[in-house]
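Q: Quick one, what's the 3D model for this:
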Amino acid sequence: MELGKTILNFANCSYEDFSGNDSFHTIVTRLRTAGCVFAEDEARVLLSAAHTWAELAAMVDQRAAGLPLEHVMGWAEFCGLRIAVDPGVFIPRYRTEFLVHQAAALTQSGAIVVDLCCGSGALGSVLAASLDQIQLHAVDIDPHAVRCAHRNVTAVGGHVYEGDLYEPLPPSLHGRVDILIANAPYVPTDTIRLLPSEARIYEARVALDGGSDGLDIQRRVAAEAPFWLAPGGLLFVETSERQAMQTVEIFAASGLTPQVVRCDELDATVVIGTKVV
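A: Prediction:
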């Protein structure tokens, strides 16, 4: 079979024709040939999203060229919510749902929540959507991420700021934050080259690069956290299992009482730091 001719000759078929079984398998073959591991699932998503054959053709081409499916679609599913994700913006990972679940379990109604390094604002948006009347503030240094986060965070009544970590937050939050979540980058600079191409090429480096040992941003987050947290307030960060003990030391050196929680099923590790009352 001449794969390219079969897949790319959309001009001779309607969208209805293209969404038939033969065309479904053709899309699957195209995606699988491009290296998509979950080609059948992705083909179903693309077919369900496209409204015309031209739109479908463009989406298949983008995905086959390597653009992450979430960037092709313009959204990612995270904790049951559809989160807008613009091209270049960090895609929320499935394992990070564990961090959100840990934070949600310890967040009270009316809490002040800050989402640092928010990216698309996925973490804070889920907390705001699932809990009663929290006051949500989200921050990112990347202007592209901030624009994307506005769409998600303001939809749940939150506020978004552009700047470096705590710098753009309102001074009125000093010493009043109950929950601080920071999915800060924790990939060591020298190992970014080992990441899947979807991350290396299509996500902002600032959302991935954690410095020489991967923990530079965590150090900065933890160092200032006690000045922003309320007594008994909590800082949540995601890290790797290998880095967890270093993160614990960072938290302790900043005056926080650390605790490590782990989910083997998701390969997710979270360190929680408590500001001592």
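Q: CA only for contacts and neighbour counts going forward, please
A: Noted.
Q: All the strands of this structure, in order from the start?
A: With strands called from DSSP state E, the chain shows them at 75-78, 81-84, 112-116, 135-140, 159-162, 177-182, 229-239, 256-263, 268-275.
Q: out of those strands, nearest to residue 63?
A: Distances from residue 63 to each of the strands of the chain were compared using Cα to Cα; the shortest belongs to strand 75-78, at 13.9 Å.
Q: list the contacts for the spatially most central residue of the chain?
A: Closest residue to the average C-alpha location of the chain: residue 92 at 2.0 Å, with Cα atoms, centre = their mean. Applying Cα atoms under 8 Å, 6 or more residues apart in numbering to residue 92 gives the contacts 76, 78, 120, 122.
Q: correct me, but the third one touches residue 88?
A: No. With contact defined as Cα atoms under 8 Å, residue 120 and residue 88 do not form a contacting pair (10.4 Å).
Q: Tell me which of the two has more neighbours.
A: Taking neighbours as other Cα atoms under 10 Å, residue 120 and residue 88 compare with residue 120 leading, 31 against 18.
Q: okay, the strands of the chain in TSV with mean neighbour count next?
A: Putting the strands of the chain into TSV (neighbours: other Cα atoms under 10 Å) gives the following:
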stretch	mean neighbour count
strand 75-78	19
strand 81-84	19
strand 112-116	26
strand 135-140	26
strand 159-162	21
strand 177-182	26
strand 229-239	24
strand 256-263	18
strand 268-275	23
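Q: structure for this one too, so we can compare:
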Amino acid sequence: MGDPLVDRLRAAGCVFAEDEAALLVEAGGDLETLVARRVAGEPLEQVVGWAAFAGLRIAVAPGVFVPRRRSEFLVAQALAVLPAHAVVVDVCCGTGAIGAALLAARPDVVLHAADDDPAAVTCARGNLPGAAGVHRGDLLAALPPDLAGRVDVVVASTPYVPTDAVAAMPAEAREHEPHAALDGGGDGLDVVRRLAEQAPAWLRPGGHLLVECAEHQAGAARAALAGAGFAAAVARDEERDATVVSGRRARP
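A: Down below sits the predicted model:
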């Protein structure tokens, strides 16, 4: 005889029903309420209150973008270019997962994070007690002005789903995560282009901008960074299905 909880989750379309059942039980509280939220389509991470990311438990609040495991590749690419005592900015930070992973690996980093969503800023502040600041505002304009020209690395998992493709996303993302955290404009790269235009004023000479995108967007994203004056390159991780476009600001 099967486990009724597992059967209920499987009937709701949860592929990893056994694993999810165990996490829901472990979460404590009113199990029926938690299960009802999950069956109704709310992301598991929002229901249990955390997501696994780069070996960390990242707190996830309802209505905040859930960090994707593919973004661990973005963390790895950033770590490969970080100098000692680097000043790093995590833009479109959401929960702050990327910044938290960078701090965990490199405690010497001076981390700033930014997001335009007040719920995300609140969540990130809880996940980033070691950050120099979590700022609310539009991309790099959220930062303190005295950081201009002093940043070593800007890292960003921007929204990069094309507007017309948002409606085809899974309901748990489409209905429970902020639209602004998903919709990247006509070809998905509107935010990447704006960030590429802003970043040179904030980066030190030789500093890096790293952005995540879909594999099919890599060429256009690389062109956007090159057009903003960066020496741009593409890195790919097939196992995670992750693509990162990086740009290095020229030295004088």
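Q: care to give me the TM-score?
A: Once superposed, the chains reach a TM-score of 0.97 (TM-score structural alignment, normalised by the length of the second structure), with 251 aligned residues with a Cα RMSD of 1.1 Å.
Q: about what we covered before: can you tell me which two in the contacts of residue 92 of the first structure are farthest apart?
A: Of all pairs drawn from the contacts of residue 92 of the first structure, the one with the longest distance (Cα to Cα) is 78 and 120, at 11.0 Å.
Q: Just put the strands of the first structure in CSV and tack on distance to residue 69 of the first structure.
A: Formatted as CSV, the strands of the first structure follow (distance: least, Cα to Cα, whole Å):
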stretch, distance to residue 69 of the first structure
strand 75-78, 9
strand 81-84, 12
strand 112-116, 25
strand 135-140, 23
strand 159-162, 26
strand 177-182, 25
strand 229-239, 24
strand 256-263, 26
strand 268-275, 22
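Q: Any idea which of those gets closest to residue 217 of the first structure?
A: Short answer: strand 177-182, nearest of these by Cα to Cα, at 9.5 Å.
Q: What residues in the second structure pair up with that closest one?
A: Matched against the second structure by TM-score structural alignment, strand 177-182 of the first structure falls on residues 151-156.
Q: Just give me the mean distance for that stretch relative to the first structure.
A: Once the two are superposed, stretch 151-156 of the second structure sits an average of 0.6 Å from its aligned residues in the first structure (mean Cα distance after the TM-score superposition for the first structure).
Q: Please list all residues in contact with residue 139 of the second structure.
A: With contacts taken as Cα under 8 Å, 6+ apart, residue 139 of the second structure has the following neighbours: 91-92, 114-116, 195.
Q: Translate it into the numbering of the first structure.
A: Under the alignment (TM-score structural alignment), residue 139 of the second structure pairs with residue 165 of the first structure.
Q: quick revisit: alignment lookup: the residue nearest to the centre of the first structure to the second structure.
A: Structural correspondence for residue 92 of the first structure with respect to the second structure (TM-score structural alignment): residue 67.
Q: swap in residue 253 of the first structure?
A: If you follow residue 253 of the first structure across to the second structure using TM-score structural alignment, you land on residue 227.
Q: cool, residue 102 of the first structure as well?
A: Using TM-score structural alignment as the criterion, residue 102 of the first structure maps onto residue 77 of the second structure.
Q: Equivalent analysis for residue 68 of the first structure, please.
A: Pairing criterion TM-score structural alignment: the partner of residue 68 of the first structure within the second structure is identified as residue 43.
Q: Contacts only, for residue 135 of the first structure.
A: Each residue near residue 135 of the first structure by Cα under 8 Å, 6+ apart is listed here: 110-113, 128, 157-158.
Q: mapping those onto the second structure, which are still in contact?
A: Of these, the contacts whose aligned counterparts also meet in the second structure (both residues aligned by TM-score structural alignment, their matches' Cα atoms under 8 Å) are 110-113, 157-158.
Q: shouldn't residue 204 of the first structure be in contact with residue 87?
A: No. With contacts counted by Cα under 8 Å, residue 204 of the first structure stays clear of residue 87, the gap being 9.4 Å.
Q: State the distance from residue 197 of the second structure to residue 87 of the second structure.
A: Residue 197 of the second structure sits 19 Å away from residue 87 of the second structure, taking Cα to Cα, to the nearest Å as the criterion.
Q: rewinding a little: and the contacts of residue 139 of the second structure as JSON lines, adding distance to residue 38 of the second structure?
A: Shown next, in JSON lines, are the contacts of residue 139 of the second structure (distance: Cα to Cα, whole Å):
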{"residue": "91", "distance to residue 38 of the second structure": "29"}
{"residue": "92", "distance to residue 38 of the second structure": "26"}
{"residue": "114", "distance to residue 38 of the second structure": "29"}
{"residue": "115", "distance to residue 38 of the second structure": "27"}
{"residue": "116", "distance to residue 38 of the second structure": "27"}
{"residue": "195", "distance to residue 38 of the second structure": "35"}
